[in-house]
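Could you look at this predicted model? Sequence included:
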Amino acid sequence: MTAVYVDADACPVKQEAERVAVRHGVTLYIVSNGGLRPSPHPLVETVIVPDGPDVADMWIAERAGAGDVVVTGDIPLAARCVENGAQVLKHNGEALTQANIGQVLATRDLMADLRAADPFRQGGGKGFTKADRSRFLDALERLVRAARKSG
């Protein structure tokens, strides 16, 4: 049975993920370490994990596998889920797959090294746009449809 897992801490597309999951009758797990208002919909499970580094990530990685969809901006979590056979989407609709996850991980590590080497280097991430939200919705819709057909 297909499920959608959302790494919910700092996730800007929780509502969109819920709309798609509910429309397709798929269980949605919203995973965080607190501070979220639970959804009243019976297909949406709010999972509150204990505080600690990467506890929500570990919860998702231990459960998500083939036929599931994971929504996360966390690249190491994405790599684990791809390895387990899950489909992974970033919040902007970009798919992380076997074909690109190695390069994405390497780029993440390089950027972390550059930031560590230059303490004056500021943020640099792009803002989240309406176009990102639209791309995400389209991509999630396609992945959930495909997962339900194959499952």
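Nice, I can see it. Numbers count the residues shown, from 1 in each chain.

Only C-alpha atoms from now on, for both contacts and neighbour counts.
Will do.

ok, residue 95 - contacts?
87, 88, 89, 139 (C-alpha atoms under 8 Å, 6 or more residues apart in numbering).

If we use 6 Å, what do you get?
88, 89 (C-alpha atoms under 6 Å, 6 or more residues apart in numbering).

residue at max distance from the center of this structure?
Distance from the C-alpha centroid of the chain peaks at residue 120, with 29.7 Å (C-alpha atoms, centre = their mean).

Neighbours of the residue lying closest to residue 138 once chain neighbours are set aside, how many?
What sits nearest to residue 138 in space, not counting adjacent residues and going by C-alpha to C-alpha, 6 or more residues apart in numbering, is residue 93, at 7.5 Å. A count of neighbours around residue 93, defined by other C-alpha atoms under 10 Å, yields 19.

ok, structure two:
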Amino acid sequence: MQTIYIDADACPVKIEAERVATRLGVRMVLVSNGGIRPSDNPLVESVYVASGPDEADKYIAEACGPGDVVVTGDIPLAAKCVAAGAKVVKHNGEELHERNIGNVLATRDLMQDLRSADPFRQGGGRPFSKTDRSRFSEVLDRLVRQAKR
């Protein structure tokens, strides 16, 4: 059964993902350490994992596979999901796949090294916008439809 897995702890697009899941009749699983309000939607399941670093990531990486779509901003998790055959989309609508995940992972590692070497180089990026939400919904809809085929 096709599933949309959401790395839910810091996900700003849970509502948009639920709309897509409902419209397309696809199961959606919110994976978190807790604190996420369960949905009344029968297609949406909440999975609470143990507290600790990367527990939600471990669950999603082990559960996903071909035909599934994973929503995450966590690049190492995205790499594992792509390797498992799942389609991956970031919160801003950027699709991660076998052709770009290596570069995205390398860039993430480089930026992490730069931040740790220079304590004044913190933050960055632009704020999350309405355009990001819209792009996310469009890309998620397309990926779920492609995965259904």
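Perfect, I can see it now. Note that the structure is predicted; figures quoted are calculated from it, not measured.

what kind of secondary structure is the residue nearest to residue 138 of the first structure in?
Under the three-state scheme (DSSP: H, G, I helix; E, B strand; the rest coil), residue 93 of the first structure adopts coil.

dump the residue contacts of it.
135, 136, 139.

same check, this time on residue 46 of the second structure
By C-alpha under 6 Å, 6+ apart, the neighbours of residue 46 of the second structure are 29, 30.

how far away is it from residue 33 of the second structure?
From residue 46 of the second structure across to residue 33 of the second structure, the span is 10 Å (C-alpha to C-alpha, to the nearest Å).

contacting residues around residue 9 of the second structure?
Contact analysis of residue 9 of the second structure by C-alpha under 6 Å, 6+ apart lists residue 32.

go on, residue 40 of the first structure?
Applying C-alpha under 6 Å, 6+ apart to residue 40 of the first structure gives no contacts.

secondary structure element for it?
For residue 40 of the first structure, there is no host helix or strand (DSSP states H and E).

same deal with residue 18 of the second structure?
helix 14-24.

likewise residue 76 of the second structure?
helix 75-83.

C-terminal to that helix, what's the next element?
strand 87-89.

what's the average distance of that following strand to the first structure?
On superposition with the first structure, the mean distance recorded for strand 87-89 of the second structure (mean C-alpha distance after the TM-score superposition for the first structure) is 0.2 Å.

In the second structure, where's the longest helix?
With DSSP state H applied, the helix covering the greatest number of residues in the second structure is identified as helix 130-148.

Contacts for it next, please.
Taking C-alpha under 6 Å, 6+ apart as the rule, helix 130-148 of the second structure contacts 67, 92, 93.

could you measure the nearest residue to the first one once chain neighbours are set aside against residue 69 of the second structure, distance?
Beyond its immediate neighbours in the sequence, the residue positioned closest to residue 67 of the second structure (C-alpha to C-alpha, 6+ apart) is residue 147, lying 4.7 Å away. Taken as C-alpha to C-alpha, the spacing of residue 147 of the second structure relative to residue 69 of the second structure amounts to 8 Å.

Look at those two and report which has more neighbours.
Each of residue 147 of the second structure and residue 69 has its neighbours counted (other C-alpha under 10 Å); residue 69 has more, 25 against 15.

can you pull the contacts of that one?
Per C-alpha under 6 Å, 6+ apart, neighbours of residue 69 of the second structure: 4, 86, 87, 88.

again, only using 7 Å
Residue 69 of the second structure makes contact with 3, 4, 5, 86, 87, 88, 144 under the criterion C-alpha atoms under 7 Å, 6 or more residues apart in numbering.
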